[in-house]
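Asker: sequence first, then the predicted structure, then my questions.
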Amino acid sequence: MTEPDSSRIALGARLAELRTDTGMDGKTFAARLGWQRSKVSRLQSGQQKPSPADLAQWAAAAGREDVLPELLARLRGLESQPQQWRRQLAAGHAPVQDRYVVEYRRATTARGYETSVIPGLFQTADYARHLLAQNAQLMRSPRDTEAAVQSRMRRQEVLYEAGRLYRVLIWEAALYAHVGPAETMAGQLDRLIGLIGMSTVELGVVPLRAPMPLTPKHAFWIFEEQRVVVETINTELQYDGAEDVELYTRVWDTLAEHAVTGLQAQRLIGRVRASIAPS
């Protein structure tokens, strides 16, 4: 599934939300627009990309002309290639988080490696709130922090669904990077410890002093063993070529060989937690 596909699905979900808020079903809403019901269905499911005129009509039919700038910004983010954060964040962080909700629901397996932050899939609401506020300030994007936090928390629902598996490595340095006050970090590290042992999570920590045959590299995620996503400061990069996927898989496997898991990971995280906010 390509990034524009998931963005289109997220935009469709937003349109469906606006329609639902009116109390009208799809048939009634289509009649108000003067469209075929099938068009409403295709737009809501993400099967069809709306035009700017479609979005204007939709907002008017829903009695929500105020959201048209947001909808148009989502559309611009969907169309941008490559996926520069400046364009993706034109409507704020919430649309990007909505897209991630779609991506994680579509993927039953993923493996990730993070070097500087706790993965969004494992973040507490407070940690996410501070991180998203920092990013909004850096990117000078709309401040929709609370909506973005709620969407990021919805992404985590997949952790409690049987048949999924998220294999995640975190470089130990990320545990020391303060995002918010000590209380925020303590809660976040407690959350990490609590994830160890879940049937859907395999969490490993790569110790700072671990002998490694390669340097820590940058963060990345591999979805369904078919697609790699790399986030830089200004751009999101995606690779689905077999050679690229194999390369990142090899890097992940090498790092995993030197990571601690289970009780060892709990103890390592616990030591960091105690040093930040002693109990």
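Answerer: That came through, no problem.
Asker: from here on, just use CA atoms for contacts and neighbour counts.
Answerer: Noted.
Asker: which stretches in this protein count as helices?
Answerer: Using DSSP state H, the helices of the chain run over residues 3-21, 26-33, 37-45, 52-61, 68-79, 85-88, 93-106, 125-139, 145-155, 173-176, 182-195, 242-257, 262-276.
Asker: hold the first one in mind and look at this next one:
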Amino acid sequence: MRDLSANGVSVGRKSAWRRLPLAVKIGGFIILLVLLGMVAGWLNPTDPNATGPNRLSPPSPQHLLGTDLLGRDLLARVLAGAQNALYVGVIAVGIGLSLGVLLGMLAGYFGGWIDSLLSFVLDSLYAFPALLLALLFAAVFNPGATSSMAAIGIAAVPAFARLARAGVLSVKAQPYVEAARALGMGSARIIARHVLPNILGPLVVQASLAFAASILAEAGLSYLGLGTQPPTASWGRMLREAQSYQELSVFPVLWPGLAIAFTVLGFNLLGDGLRDWLDPRRQSR
């Protein structure tokens, strides 16, 4: 019986893996590489800001990805940039997800003037993209990673709020929610126990896509000088610094550009795959 049970579990795991969309597998693999790179950056003894005599050197055993104009190791800087990108992405998506879900659930569940007021606020936020918010925060505060994270996170709030509001409007009309309300269950308990678990799927997909957008936005803001400030390594700032001497060496432009491209691609593929995998119409087949 143990052998049959073990074989059954093994077969079940294999079939579950096969049912995953290809996009989820590819996206998860790319994200795993990025996470491994981030851990490797912690263990890498090379200082990403340490200059050296070997300037604009090609890849070699001493510098696996080469060096930049100041002789800094590009591998160490790309890995440090991965840490910075993931850190900014986590904080920015956390801001957008928490505020967006809170506002969207309040608007969808209570309706009335609360819905009208919050919808007006969210529609107003659409007029302020991340770049304009970053310019505003840079004028009020000092430009840096903190202001860019706040700008990217606030710009992501409307998308999460609209998604949460639509999900709440659909779920709160279900019979089990009406039954819980008839039994005297409070609104907070209904939202936490019955509403939120049933709208998590689309929010997870949106969070994955927003993570890719946040990394791309942070790179763009750093390229413009509004994001991460030196000496902290950032992929966008690496591209900006290498732009002036890209004719002399292509490697300082190539590696951070590929890092941005593959990271954004990985999260976009993961989001598209999760969207297909969590589709109720697909699960009902």
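Answerer: Yep, that arrived. These numbers were taken from a predicted model, which means no experiment stands behind them.
Asker: TM-score for this pair?
Answerer: Once superposed, the chains reach a TM-score of 0.23 (TM-score structural alignment, normalised by the length of structure 1), with 110 aligned residues with a Cα RMSD of 6.2 Å.
Asker: of the helices of structure 1, which is nearest residue 113 of structure 1?
Answerer: Closest of those to residue 113 of structure 1 is helix 242-257, at 7.2 Å (criterion: Cα to Cα).
Asker: which elements pack onto that closest one?
Answerer: strand 201-206, strand 220-223, strand 227-231 (3 or more Cα pairs under 8 Å, 6 or more residues apart in numbering; DSSP states H and E).
Asker: one more pass at 10 Å, please.
Answerer: On a contact count with 3 or more Cα pairs under 10 Å, 6 or more residues apart in numbering; DSSP states H and E, helix 242-257 of structure 1 meets strand 109-114, strand 165-171, strand 201-206, strand 220-223, strand 227-231, strand 235-239.
Asker: other residues contacting the shortest one?
Answerer: The list of residues contacting strand 220-223 of structure 1 from outside it, by Cα atoms under 10 Å, 6 or more residues apart in numbering, reads 1, 103-104, 106-115, 166-168, 227-232, 237-240, 245, 248-249, 252.
Asker: can you flag the buried ones in these?
Answerer: 103-104, 107-115, 166-168, 227-229, 231, 237-240, 245, 248-249, 252 (16 or more other Cα atoms under 10 Å).
Asker: got JSON lines for the helices and strands packed on helix 242-257 of structure 1, with distance to residue 95 of structure 1 too?
Answerer: Formatted as JSON lines, these follow (distance: least, Cα to Cα, whole Å):
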{"stretch": "strand 109-114", "distance to residue 95 of structure 1": "22"}
{"stretch": "strand 165-171", "distance to residue 95 of structure 1": "23"}
{"stretch": "strand 201-206", "distance to residue 95 of structure 1": "26"}
{"stretch": "strand 220-223", "distance to residue 95 of structure 1": "20"}
{"stretch": "strand 227-231", "distance to residue 95 of structure 1": "16"}
{"stretch": "strand 235-239", "distance to residue 95 of structure 1": "15"}
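Asker: residue 79 of structure 1 is nearest to which of these?
Answerer: strand 235-239 (13.7 Å).
Asker: ok, and what's touching the closest one?
Answerer: 2-3, 81-88, 220-222, 226-231, 244-245, 248.
Asker: hey, what's the angle from that strand to helix 3-21? Just curious.
Answerer: 120 degrees (axes from the mean of the first three to the mean of the last three Cα atoms, to 10 degrees).
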